[in-house]
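Show me how the following folds:
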Amino acid sequence: MKHFLTYEIFHVKGYTLTTWNLIMCAVIILANIFIIRFISFAITKRFVRKGDAHGRRFTIIQLLKYVLWTITLVMAIEALGFNITILLASSAALLVGLGIGMQNIFKDFMSGIVILLEGSVKVNDIVQIQDDVLKVRKISWRTSEVITREDKVVIVPNHKFTEENVINWTHNTTPTRFYVEVGVDYTSDITLVEQCLLKAVEGHEDIIHTDEYLPFVRFTNFGDSALMFQLLFWSDNLFRIENTMSAVRFEIARIFKENNITIPFMQVVIHQS
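Okay, the predicted model is just below:
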């Protein structure tokens, strides 16, 4: 047994790799995997029992994995017979070169750690980056996985969340207000227009109708060919709000037709001299 454990697999310039080194390295890695799974299970069970959000649980588990795998890597290198201090010192120039060549990767990695530590963006959050509204499905070391409103899965570099202006709709403590704009003919009865617009959102399940968040109509402008109105309403259905707004527009068109209210189109008059 002793002969097996001390068996030299290879020997190069003062370094000897033995069976014992490989076994210890494997034990450290397997022990780390077991510890991560056990702690992840315990954390998940605790959070489910308390009814806490999935995003917070995921953040804690990811940070735990970062720390444990870093420690495991150092221990595994030591178990293989390498001196980690000497190894780092001798490869300093190489690490600097790698750092310059892979600075974008490191930037994304550090951004991922910042995101997880701050909790500014979590799994299942609905965020807006520029004009894109996205739902966060997964946050990993370098990238995050998001879903668009068209149900397309997009891989986003983590630095996007830390360097660009990001609106996190999930952080809103109150419902979000939206509006649908429409123009009507100048001959229209504006009181009837208001009534029809409010009727278009009656009973819609995704539109809030409490006293604090009642839909209302705003007369916004005298346009070139139409009187312009906005139908404003509040909703918690942030990710699929385009579907809600589409349903409202369908209903407006139907009710306007029933009440003979015309939505004008742009007309161009050409005068011949």
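
rest of the way, CA atoms for contacts and neighbours
Noted.

could you pull out the helices for the stretch 101-250 of the chain?
Per DSSP state H, counting those that start in this stretch, the stretch 101-250 of the chain carries helices over the ranges 103-118, 159-163, 190-200, 241-258.

can you pull the buried residues of the second one?
Right, helix 159-163. Buried residues in helix 159-163, defined by neighbour count with 16 or more other Cα atoms under 10 Å: 159, 161-162.

Out of those, which is nearest to V121?
F161 (7.9 Å; Cα to Cα).

Assign a three-state SS to F82, would you?
coil (DSSP: H, G, I helix; E, B strand; the rest coil).

Quick one: residues contacting Q267.
Taking Cα atoms under 8 Å, 6 or more residues apart in numbering, we find Q267 in contact with S225.

T176 now?
234-236, 238.

now F178
Residues near F178 by Cα under 8 Å, 6+ apart: 232-235.

Drop anything exposed from those residues.
Buried members of the contacts of F178, scored by 16+ other Cα under 10 Å, are 232-235.

returning to that earlier point: in CSV: the helices of the stretch 101-250 of the chain, plus distance to L88.
Output for the helices of the stretch 101-250 of the chain, formatted as CSV (distance: least, Cα to Cα, whole Å):
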stretch, distance to L88
helix 103-118, 18
helix 159-163, 27
helix 190-200, 68
helix 241-258, 53
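
Please give the structure of this sequence too, so both can be compared:
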Amino acid sequence: MKYLEQILNFKLIELGNFSLSVSNIVLIGIIFLGVKILLKGVEALINKRLSDKGGVKEGQGRSIVQIIKYIVYILASFVTIKSLGIDITIIGAFFATLGLGLGFALQELFRDVISGIVILFERNVKVGDILEVDNLVGNVKEIRLRTSVLRTRDGIYMVIPNSRIINEKVINWTANNKSTRFSVSVGVAYGSDVEKVKELLLKSVENHEKISTRPAPIVFFNDFGDSALLFELRFWTVETWAIEVTKSEIRFKINQLFRENNIQIPFPQRDVHVIQKINE
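Predicted coordinates:
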């Protein structure tokens, strides 16, 4: 027993009033092991409570647990520092001095971290949401403290600083949990029966499993173009992730119906007049 006590009291580092013994290392290990076990239990409990409520979006528990993790680890770090006999005010002064020297270099980092905390607390963006950033659409796979991870339709993973999500124009296609309106445009030849065109466009989305009937699809006669009469079919759908597939299916159907009913889709035409000068 005395031998074990000697091992635990053995000082690995000794600088002035500060010393680090084997017992200190063991204490640090016990603290962080206990924190890890505690967080595992908290995570399981929160996920169970949220799933029991029903209607909870995927990733909600993960966001809450992540916030708790940051808080607990910070508190555990302070407890560990205090248990080692280190004056916390000295640590604070050190980081204050370091902050002055690296303020500009770390400004962007702190902005991203604060933005991550805002996202996790406000929950305007959650795991599973579909975002559009710089004309790229991606599914939110993970929200970290500094960055968020999105997976595009092409299977590419994008890592985006959280400050961009907070400060820049970002479209959240799934924020309202409801249908979103999209459109498909088409031009038909001059002289076509416009009422027939309207009927066929509406028929192209009739009974489509991904198109909402409330609100109902609607057709607009948008303009008289240079080479065509311009129509727009607007429809509502909850299918935002694979919307390009849905639009493609609608265009195939429109093309089929137009062919069956002799409705022409014209291509741009230009009349060229050649003036020949006759020598007198």
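
related to what we said a few turns ago, now for the contacts of T176 of the first structure: which two are most distant?
W234 and L238 (9.9 Å).

Just put the contacts of F178 of the first structure in TSV and tack on distance to S90 of the first structure.
Putting the contacts of F178 of the first structure into TSV (distance: Cα to Cα, whole Å) gives the following:
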residue	distance to S90 of the first structure
L232	65
F233	64
W234	62
S235	59
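
before we move on, the earlier item: right, so of the helices of the stretch 101-250 of the first structure, which gets closest to A26 of the first structure?
Closest to A26 of the first structure of these, according to Cα to Cα: helix 103-118, at 26.4 Å.

So what touches that closest one?
Residues from elsewhere that reach helix 103-118 of the first structure, judged by Cα under 8 Å, 6+ apart: 59-60, 62-63, 99, 121-122, 139-143, 157-159, 161-162.

For PyMOL, write a command that selects the buried ones of those.
Typed into PyMOL, the next command selects the buried ones out of these (criterion: 16+ other Cα under 10 Å):
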select buried, resi 59+60+62+121+122+139+141+142+143+157+158+159+161+162
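
Can you classify the alignment partner in the second structure of L88 of the first structure by secondary structure?
Matched across to the second structure, L88 of the first structure falls on G92, judged by TM-score structural alignment. On the three-state scheme (three-state DSSP), G92 of the second structure is labelled helix.

Counting neighbours, what do you get for G92 of the second structure?
Residues within reach of G92 of the second structure, counting by other Cα atoms under 10 Å, total 11.

Check F106 of the first structure too.
For F106 of the first structure, using other Cα under 10 Å, the count is 17.

Now check the second structure for the residue matching it.
Under the alignment (TM-score structural alignment), F106 of the first structure pairs with F110 of the second structure.

how about the helix or strand harbouring I39 of the first structure, aligned to which bit of the second structure?
According to DSSP states H and E, I39 of the first structure maps onto helix 19-50. Using TM-score structural alignment, helix 19-50 of the first structure corresponds to residues 22-53 of the second structure.

Could you tell me how far that stretch lies from the centre of the chain?
Here the centre of stretch 22-53 of the second structure is set off from its chain's centre by 28 Å, with Cα atoms, centre = their mean, to the nearest Å.

After superposing, tell me the mean distance of it to the first structure.
Compared with the first structure after the fit, stretch 22-53 of the second structure shows a mean deviation of 0.8 Å (mean Cα distance after the TM-score superposition for the first structure).

Which position in the first structure pairs with A242 of the second structure?
Taking TM-score structural alignment, the alignment pairs A242 of the second structure with R240 from the first structure.

if I pick its match, what's in contact with it?
R149.

Just give me the neighbour total for the residue nearest to D226 of the second structure when sequence neighbours are not counted.
Among residues not flanking D226 of the second structure along the chain, P268 sits closest, at 7.6 Å (Cα to Cα, 6 or more residues apart in numbering). Counted by other Cα under 10 Å, the residues lying close to P268 of the second structure total 9.

Filter the contacts of F178 of the first structure down to just the ones in strands.
In this view, those that belong to strands under DSSP state E are 232-235.
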